[in-house]
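Undergrad: have a look at this prediction, sequence included:
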Amino acid sequence: MKKLISTLFIIFIFFSCQDDWLEEKRSLSLVVPSTLKDMRLLLNNSFLFTNDGLSFCDISADDYYITDEVFAAAPTAIQRNLYLWEKDIYQGRTDIEDWNTAYEQIFTANVILDGLARINPSESQQNEYNSIKGGALFFRGKAMFCLAQEFAGAYIPEKANSQPGIPIRLSPDIDAPVSRSTLQQTYDQIVSDLSIATDLLGDIPESKTDASKPAALGWLARSFLSMGNYDKALECTERYLDITNLLMDYNDLDQERRYPFSLFNDEVISHSVVTSIYQIGFRPRALVKEQIFESYKEGDLRKDLFFIINEDGTVGFRGHYTGQNRYFTGIATDEMYLIKSECQIRTGNVQDGLKSLNTLLKTRYVTGQYENKENLSQKEALDFVLRERRKELLFRGLRWMDLRRLNLDPEYAVTLTREIEGMIYKLEPGDKRYVFPIPENVIASSGMEQNPR
């Protein structure tokens, strides 16, 4: 165990830019994480924990399209294969970033939790102990959620106990046997980790890259929404909004800035971004379909703040909550209002659902130009909130999750299409390619079941 943990610390020393960390950990005799300070240093590795393994979701979803030229210039075959929903994505490659990133986060969280189990905190240490434990559970839970969106199927309650989930790792022992859990076990563990984290974490994070109670509630709300558990998702959003409910007034933003939204803006409670390795060729030249761009009505400030018209008349996206051209995948308050509204409407509380949505949308329109929606039927209200969710949460790493869950309802199922070099490619609702293959080296070494394609 000492050798294993020492290796982990050496990895983090290599990536860390903190001089005091480097100085303190130079001797191998000092690298066993046995103190709360050690655990905190591991937890504070924002280089690791702010990257969400959702690039496969992002490339494969329909938030954007690319030209033939951009497709041909993609740096890796994996990018091209994901874009066209090919069955053989990896073509023999085993270094799969989305898988590796998430399990590195899980492994690090397990090292921290294992170390904490060996510490008997004093009264003065208890708050720090709880904060570190809550943080480790938070990062482990959200890493498992990201894995479930890519490497396991959509959650169907009556089938979840028989569907394969992901391998659940709760120990830092790399020699422990590896097998796939059921989908129900996967989501039970995600919910357990994030729920315990909400009880341990504080309301206000020291940094927006840190874990916090509302951050955990946000990822819980996402999890329950993907499970179709609208009562629980609603409860999470209400608890979140009791802590923080601040929305930016888009009237106050500068449309002349290249990227109008600043890093760590007022709506962001938990900052994270999509894993970047597979995105290099696509992100700068990703184009938005005309029907999406034209769905924003007169007076909707998002049309100006989210998009940029290129010289050739095509539309690009610039509305990232990162202050740059990097996809934001973290938790922000606008998403919580949308989840709250959808869940209120789905559970029969239509008028309150519309009020929640109106609260958000009036901050997105030119002052005085938004007209509150009222007295809609449940179907009309649900259609409305799902349209607004599509418009508000572009390029957030959420569209793939939404496609998977909404495709379970024929009323909202869609067929995705791409056109490259005159060829049309399609992804039908419920297609097996909505689940990505587990890396072949993992299958070979563990013998676990592969996802069919």
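TA: In hand now; what should we look at?

Undergrad: contacts, neighbours, all on C-alpha from now
TA: Will do.

Undergrad: count of residues packed around the nearest residue to Leu393 once chain neighbours are set aside?
TA: Excluding the flanking residues, the one nearest Leu393 by Cα to Cα, 6 or more residues apart in numbering is Glu335, at 7.3 Å. Per other Cα atoms under 10 Å, the neighbour tally for Glu335 reads 22.

Undergrad: included below, for side-by-side comparison, is a second structure:
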Amino acid sequence: MKKLLYLLICVITPVAFTACNKSFLEVVPLGSQVASSTSDYDKLMNSPDFYQARGGGGWQEEVLMGDDLAAEDGLFSPVSQHMTRLFQWQDVIYYPNDAYQRQPLLLSSLMTNQYQLNKIINEVLNSSGGTDVQKRSIRAEARATRAWSNFQLINLYANPYQAATAGTDLGFPIITQTDITATVFKRGTVQEMYDFIIKDLTEALPDLPVVPSIRTRMSKPAAEGLLGKIYLFMGRYNDALPMLNAAFNDLGTASAQLYDYNQTMGTGGAFLPISTNYGPTKGPGNSYIDMTESVLFKVYYNAGFNGNFYGNNGLVLTPETAALYGASDLRLLLYTNKNPDGSLNAGGRLRKYGVQYSRYGLELSELYLLRAECKARLNDLPGAIADVETLRAHRMPAADAPVPATVAGDQVALIKFIIEERIREFAMEGYRWFDMRRLSVDPLFAGITFTHTLYKKDGSTMSYTLRQSDRLVLQLPYLFMQYNPGMPNNP
């Protein structure tokens, strides 16, 4: 692990993520280079592991647990036992006798990344050949990336944040060392992890570049937006809004841009033609390297099962989710009522076929919705409406973009409308799982329940209801517990 693998220091370009300097191999044999220069550590931050999820990783587990989707029996169940367990919110997802004794892919990926990030954080200031400014900037990027990783982990393996209980709720281990032989880790508390995440981001901000070399790497607006999101998820709206405003101010006009679906999906639009198998053929959902809307670019495979453990086979929108879209909402073009074999879905349900690759870093569309929600919760209704309508005007005809009058003047109704807009924008991409967790402890959503429906071939259905008392948290898998003896697991 301490060896600097050449494959992880390939120089990333906006066009291709695999452009490597061959002369490096001519000087140092593959696998034998140890990071020592500032340039080495800078190249480590270009590691594909920091922005692309292997196989079906990323948020595929979160996709399967979101209540914005249902499943078609016959297409869904035979694919993977893990998909079925996640869809049913079973107590145990990863059994010790499963093939290969697999860990959750996101957990495995993030834990590997933790070692690399900690190595950079702990060592780069003592590296050779760079300026102090360069070294501090690289360390800041690594710290902000570590904060992003820890935010994913705490939203899978610990209770949703509540100020009253965060000080006693079990968190996720805070790992700062680069000792790969360490086996004893303390889980600590949810509050300790959130404090650590905030500390990483806050202390990184002064040294982060406003404009990153490429948007797979952390920048000041990305870290500000992430910190604003975290404060929002903690219910600290007065702290969140300044950070979200700062993110927009630092983005300026030269970074992420919203696609206007009225143009890209209109006559002669850039996303056309629409394939009967994959939807808009040139849209970002079908282009692995499209960073246009990304403030922080991170991508994962989110299409049919291809041997990578997960997929979206058999997944469809729930009728309730489909009903959230207006008839003119161009995001509906990302869905089809046809099954993968071309036959019509008997119940008219929609599957998402226009997004093979989902972004889960920080998208500009989410930044607008985060700030809109924050403003609404602080009772700035006009400001909230302006932000949500900015997004909607890029997703449907201008005449249909305004927030309904029955909603615009009601704070609670507007907050709920913005949450629904998050579903419309990110349905079946994993975002809903994070929202389900935080809404479960939000007094405005008291009594909310979450269900999954499996539609059988004979027309009957089977329903599964999430137990909010314990299944909003995943158990730590067997292999993780095996190598961390004595660590308490989730129920």
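TA: Thanks, I have it. Predicted model, so just to flag it, every value in this text is computed and none were measured.

Undergrad: ok, back up a step: map the residue nearest to Leu393 of structure 1 across to structure 2 for me.
TA: Alignment note: Glu335 of structure 1 maps to Glu366 in structure 2; criterion TM-score structural alignment.

Undergrad: matching residues in structure 1 for the longest helix seen in structure 2?
TA: Longest helix of structure 2, by residue count under DSSP state H: helix 132-157. The alignment of helix 132-157 of structure 2 onto structure 1 (TM-score structural alignment) covers residues 126-151.

Undergrad: repeat for stretch 218-233 of structure 2
TA: Mapping stretch 218-233 of structure 2 onto structure 1 (TM-score structural alignment) gives residues 211-226.

Undergrad: swap in stretch 199-209 of structure 2?
TA: Going by TM-score structural alignment: stretch 199-209 of structure 2 matches residues 192-202.

Undergrad: that stretch: which residues count as buried?
TA: Using 16 or more other Cα atoms under 10 Å as the test for burial, stretch 192-202 of structure 1 gives 193-198, 200-202.

Undergrad: do stretch 343-361 of structure 2 as well
TA: For stretch 343-361 of structure 2, burial by neighbour count (16+ other Cα under 10 Å) applies to 345, 349-361.

Undergrad: distance of the residue most central in space within structure 2 relative to Ile93 of structure 2?
TA: What sits nearest the mean C-alpha location of structure 2, by Cα atoms, centre = their mean, is Tyr360, with 3.0 Å. Taking Cα to Cα, to the nearest Å as the measure, Tyr360 of structure 2 falls 22 Å from Ile93 of structure 2.

Undergrad: before we move on, back to that, just checking, what packs against the longest helix of structure 2?
TA: Applying 3 or more Cα pairs under 8 Å, 6 or more residues apart in numbering; DSSP states H and E, we find helix 132-157 of structure 2 packed against helix 38-44, helix 105-123, helix 190-204, helix 220-233.

Undergrad: out of those, which gets nearest to Ala71 of structure 2?
TA: Minimum separation from Ala71 of structure 2 across those (Cα to Cα) falls at helix 105-123, 21.8 Å.

Undergrad: how big is the angle separating that closest one from helix 132-157?
TA: 150 degrees (axes from the mean of the first three to the mean of the last three Cα atoms, to 10 degrees).

Undergrad: relative to the whole chain's centre, how far out is helix 105-123 of structure 2?
TA: 17 Å (Cα atoms, centre = their mean, to the nearest Å).

Undergrad: other residues contacting that helix?
TA: 41, 44, 49-50, 53-54, 56-59, 138-140, 142-143, 145-146, 149, 153, 175-178, 180 (Cα atoms under 8 Å, 6 or more residues apart in numbering).

Undergrad: just the buried ones from those?
TA: 41, 44, 49-50, 53-54, 56-59, 138-140, 142-143, 145-146, 149, 153, 175, 178.

Undergrad: for stretch 256-275 of structure 1, buried residues please.
TA: Buried-residue list, stretch 256-275 of structure 1, by 16+ other Cα under 10 Å: 259-261, 263-265, 267-275.

Undergrad: try stretch 61-68 of structure 1
TA: 61-66.

Undergrad: what range does that stretch cover in structure 2?
TA: Mapped onto structure 2 using TM-score structural alignment, stretch 61-68 of structure 1 covers residues 66-73.

Undergrad: quick one: contacts for Lys373 of structure 1?
TA: Applying Cα under 8 Å, 6+ apart to Lys373 of structure 1 gives the contacts 354-355, 358.

Undergrad: from those, which ones fall inside helices?
TA: 354-355, 358.
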